[in-house]
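Colleague: Dropping the sequence and predicted coords here.
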Amino acid sequence: MNNLIIDKLIKVINNTKANNKKFYEEYGWEQLLHLYQQSLVTEYELKEIDFSNFDGWEKKIINNRIHAIYHINKNNSDKWIVGCHGYSSSKESSALSTYLFDNLGYNIMVFDFINHGESIDGYVSFGVNELNALLEVLDHLINNFQVEHLGLIGFSMGAFTVNLFSVADKNYIDKYKVKFTISDSTYMFIKQVFKTILVFSNQQFQDYVESFMDKIIEKYQKDYKINVLEYDIVKLIEKNEKTVPTLFIHSKKDLVTYPKDSEALFKYRTKISKQDQILLFDTGAHVKTQLEHTSDYINAIKKFLQSIDLLK
């Protein structure tokens, strides 16, 4: 019985393609991208973001695994921003969330994590598989495009992945020419995220989740060869020798990830980075502060980039 429950819980965690599968089959990624764009502009107006150059996205399939799309800036830039979406989201969503950087002179690359969007099936790990996917995308970008420097922006699960990248290996920063990261609505503890996702996904599992968390993580490691607890981001920060400036963004009203996690990471990182910044909004749903506080959000990013001499 217990094994059946564990399998069911893992299936719930990895039910991340169901929402968009039909859209991809009926419309394709291009139509989905423009449907998202039109919907957001209609609902939120987003006058602060110029979408006049929004056409021209191109598709890349990296290593026959990861589906990515990219957008070249009209000013022939060699600056890049790579966007990392959140749990159960996709490249089309992060394309829109990252598009403000087109107005700042950046080319844009976004992609589907494993078991999301159009990328291959697999297992969501909230960090390990996601970091590996990001590294594959960065390898492709560096090897196939002219890159003077690049930045990373992540949302929720993507934010954790970006945070992990910034402290996981000091060689990554120089290899991929990363100059900054932006962490929107991150979390600190992977085990807590597993629990949160399960409770949000189906209330009937609420009584089971706590008692089965260790068994779920054990099954990941034993059966799928994924140690979801491989990275302890606090320990990585403590032993880190090199990082890049990070801007943390969070809503104090976030009910999915905790703003205190962003505050704690910001505080921990003061030992290794004096150029980090943090912006906490008083209102806003999970990963929605850009839509609900667009001007302040964009101005914070501009201020951050100016402070590290990347925006004139």
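Modeller: Noted; the coordinates are in hand.
Colleague: When you work out contacts or count neighbours from here on, use the C-alpha atoms and nothing else.
Modeller: Will do.
Colleague: Enumerate the positions of the helix or strand containing E30 that are buried.
Modeller: When elements are defined using DSSP states H and E, E30 is found to belong to helix 28-44. Of the residues in helix 28-44, those with enough neighbours to count as buried (16 or more other C-alpha atoms under 10 Å) are W29, E30, L32, L33, Y36, Q37.
Colleague: Need these in JSON lines (columns: distance to N163).
Modeller: As requested, the buried residues of helix 28-44 are arranged in JSON lines below (distance: C-alpha to C-alpha, whole Å):
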{"residue": "W29", "distance to N163": "28"}
{"residue": "E30", "distance to N163": "29"}
{"residue": "L32", "distance to N163": "28"}
{"residue": "L33", "distance to N163": "26"}
{"residue": "Y36", "distance to N163": "27"}
{"residue": "Q37", "distance to N163": "27"}
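Colleague: Not counting the helix holding E30 itself, show me its contacts.
Modeller: F23, Y24, L46, E92, S93, A95, L96, L291, E292 (C-alpha atoms under 8 Å, 6 or more residues apart in numbering).
Colleague: Measure how buried the third one is and give me the count.
Modeller: L46 sits with 17 neighbouring residues when counted by other C-alpha atoms under 10 Å.
Colleague: Presented hereafter is structure B, for comparison with structure A:
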Amino acid sequence: MKVIEKTPHKKTLNDGYHKFCFNWWRLLGMIVLFPLVYFWSKKYVKDFFTFTQTYQRSGLMTIDATTFDFNSFAVYQQDVIAKKLDQFNFSFSTEEIAAMKTATILNQHQDPISILYLQHSNSNKWVIGLHGWTENKYLGLRQVFYFYQQGYNVLTFDSVAHGLSGGNYTGIGYLNAQNLSDVIQWLQANYHPQEIGLIGNSMGAACLTKYLIDEGYQNPLVHWAVSDCGFSNLLVQFRYVMQYRYQHPWWLISFGLTKKFKNEIGFKLRKYNLLKQAKRLKDFPMLIFHGDHDDFVPYFMSKEFFTRKVKYERPGQSQLLSLLNVNHVEAISKGHQVYIAAIKAFLIQQERK
């Protein structure tokens, strides 16, 4: 799926956050050109909403001439090959594959959440992996693989309106933050974990951060989180993608965007702003990865969030690791050695507490 038409300048990727917020001249320009703004926005907002909601949830999928069921372990196996993670031995054994369990639980609205988990016989430490937009719980396994090798039990689940979980529309993680809370409650009730860590990429990274800000920071069992190329403000993220997808200034084509999502899904995009309550995480350690060539969720997203977060916390509690010449969700593959070394050091730091 081609997300954007033209990669922005590197300066925009690194320091462009405020380029996608209103200032006096953008407001004035929108007012002066309002007939054009209205005409273009009517077209592009509708198309963009459809774009955010159109992706595979079930059926057969083909990668490199191999066809398989999208909701099966085969999607993980093919993804490992496609991302060249097989060179790092990102393969579960036959015994581990056989030991994987799936289950369906219900969220607070009685909608299904499809989960996948794998346990060690002598561990009560857990890591929950949150997949990205258009993916599923099997693709979430790539994020938790290393942790399983280190002795953690691991769990992934299909996000709202992804895979076999319920929901007609994705809120790009906004709606899924409550599902994460429901999964953690289920885990606590059934397996009595000693500690829980979270890891997510892209949409999954933003989702876990929203959960932490909403309530997770108060849960003593949730000890740490790893965020890989997550966005910090969904409205700004959408404006960025629209500008480079449609090759028009965002303020000319996004009038009515928040209203469209409110009418169709029921939440206001402005509420999905992780910067406003970053102070709540002042005592919560996070390891944040982001590639400086990420042209889908630009580096400035993590940079802005990290800058807000560290204002309130003690030095060294959280880290932002920028990976040079790495694009979206490529930290685990192209930046693999640095990625694994940083996670290993981060876990040692948490164990010393």
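Modeller: Received it, and whenever you're ready, just let me know what you need. Just so it is clear, the structure is predicted and the values come from calculations on it, not from any experiment.
Colleague: Once they're superposed, tell me the TM-score.
Modeller: In this superposition the chains share a TM-score of 0.85, using TM-score structural alignment, normalised by the length of structure 1; 302 aligned residues with a C-alpha RMSD of 2.8 Å.
Colleague: Show me the contacts of helix 28-44 of structure 1 that map onto helices.
Modeller: When the contacts of helix 28-44 of structure 1 are checked against helices using DSSP state H, the ones located there are F23, Y24, E92, S93, A95, L96, L291, E292.
Colleague: what residues are up against the counterpart of the fifth one in structure 2?
Modeller: Read that as A95 of structure 1. Counting by TM-score structural alignment, A95 of structure 1 lines up with L141 in structure 2. Under the criterion of C-alpha under 8 Å, 6+ apart, the neighbours of L141 of structure 2 are Y76, G129, T156.
Colleague: can you put these in TSV and add distance to W250 of structure 2?
Modeller: As requested, those are exported to TSV (distance: C-alpha to C-alpha, whole Å):
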residue	distance to W250 of structure 2
Y76	36
G129	33
T156	35
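Colleague: between those, which is nearest N233 of structure 2?
Modeller: Distance from N233 of structure 2 was checked for each of the contacts of L141 of structure 2 by C-alpha to C-alpha. The minimum falls on G129, at 21.0 Å.
Colleague: Now do the closest one against N190 of structure 2, distance only.
Modeller: Distance from G129 of structure 2 to N190 of structure 2, counting by C-alpha to C-alpha, to the nearest Å: 18 Å.
Colleague: ok, the two, which is more surrounded?
Modeller: Per other C-alpha under 10 Å, whichever of G129 of structure 2 and N190 has more neighbours is G129, with 30 against 9.
Colleague: To which residue of structure 1 is that one aligned?
Modeller: In structure 1, G129 of structure 2 lands on G83 (TM-score structural alignment).
Colleague: next one: F231 of structure 2
Modeller: In structure 1, the position corresponding to F231 of structure 2 is occupied by Y187, as judged by TM-score structural alignment.
Colleague: residues in contact with its match?
Modeller: Residues touching Y187 of structure 1, when contacts are defined by C-alpha under 8 Å, 6+ apart, comprise S156, M157, A159, F160, V193, T257, Y258, D261, S262.
Colleague: The same query, at a cut-off of 10 Å, please.
Modeller: 126, 156-161, 163, 193, 256-262, 264-265 (C-alpha atoms under 10 Å, 6 or more residues apart in numbering).
Colleague: now those: which count as buried?
Modeller: Neighbour-count burial within the contacts of Y187 of structure 1 applies to 126, 156-161, 163, 193, 256-262, 265; the criterion is 16+ other C-alpha under 10 Å.
Colleague: Now render the contacts of helix 28-44 of structure 1 as JSON lines, adding distance to Q275 of structure 1.
Modeller: Formatted as JSON lines, the contacts of helix 28-44 of structure 1 follow (distance: C-alpha to C-alpha, whole Å):
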{"residue": "F23", "distance to Q275 of structure 1": "42"}
{"residue": "Y24", "distance to Q275 of structure 1": "41"}
{"residue": "L46", "distance to Q275 of structure 1": "29"}
{"residue": "E92", "distance to Q275 of structure 1": "31"}
{"residue": "S93", "distance to Q275 of structure 1": "29"}
{"residue": "A95", "distance to Q275 of structure 1": "26"}
{"residue": "L96", "distance to Q275 of structure 1": "27"}
{"residue": "L291", "distance to Q275 of structure 1": "26"}
{"residue": "E292", "distance to Q275 of structure 1": "26"}
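Colleague: Which two among these are spaced furthest apart?
Modeller: The farthest-apart pair in the contacts of helix 28-44 of structure 1, when distances are taken by C-alpha to C-alpha, is Y24 and E292, at 27.8 Å.
Colleague: okay, and stretch 284-297 of structure 1 goes to which residues in structure 2?
Modeller: Under TM-score structural alignment, stretch 284-297 of structure 1 corresponds to residues 326-339 of structure 2.
Colleague: nope, stretch 247-257 of structure 1 is what I meant
Modeller: Correspondence between stretch 247-257 of structure 1 and structure 2 is established over residues 287-297, with TM-score structural alignment as the criterion.
Colleague: Kindly report the same for stretch 105-116 of structure 1.
Modeller: Per the alignment by TM-score structural alignment, stretch 105-116 of structure 1 matches residues 151-162 in structure 2.
Colleague: can you give me the strands in structure 2?
Modeller: Under the criterion DSSP state E, structure 2 carries strands at the ranges 60-63, 66-69, 101-106, 112-118, 125-130, 153-157, 195-201, 222-228, 286-291, 319-323.
Colleague: same for the last one, what does it pack against?
Modeller: The helices and strands touching strand 319-323 of structure 2, judged by 3 or more C-alpha pairs under 10 Å, 6 or more residues apart in numbering; DSSP states H and E, are strand 222-228, strand 286-291, helix 299-310, helix 336-351.
Colleague: Could you rerun that using 7 Å?
Modeller: On a contact count with 3 or more C-alpha pairs under 7 Å, 6 or more residues apart in numbering; DSSP states H and E, strand 319-323 of structure 2 meets strand 286-291.
Colleague: same check, this time on the third one
Modeller: In terms of contacts (3+ C-alpha pairs under 7 Å, 6+ apart), strand 101-106 of structure 2 is packed against strand 112-118.
Colleague: which outside residues touch the strand it packs on?
Modeller: Outside strand 112-118 of structure 2, the residues that touch it by C-alpha atoms under 7 Å, 6 or more residues apart in numbering are 99-107, 137, 153-158, 164-166.
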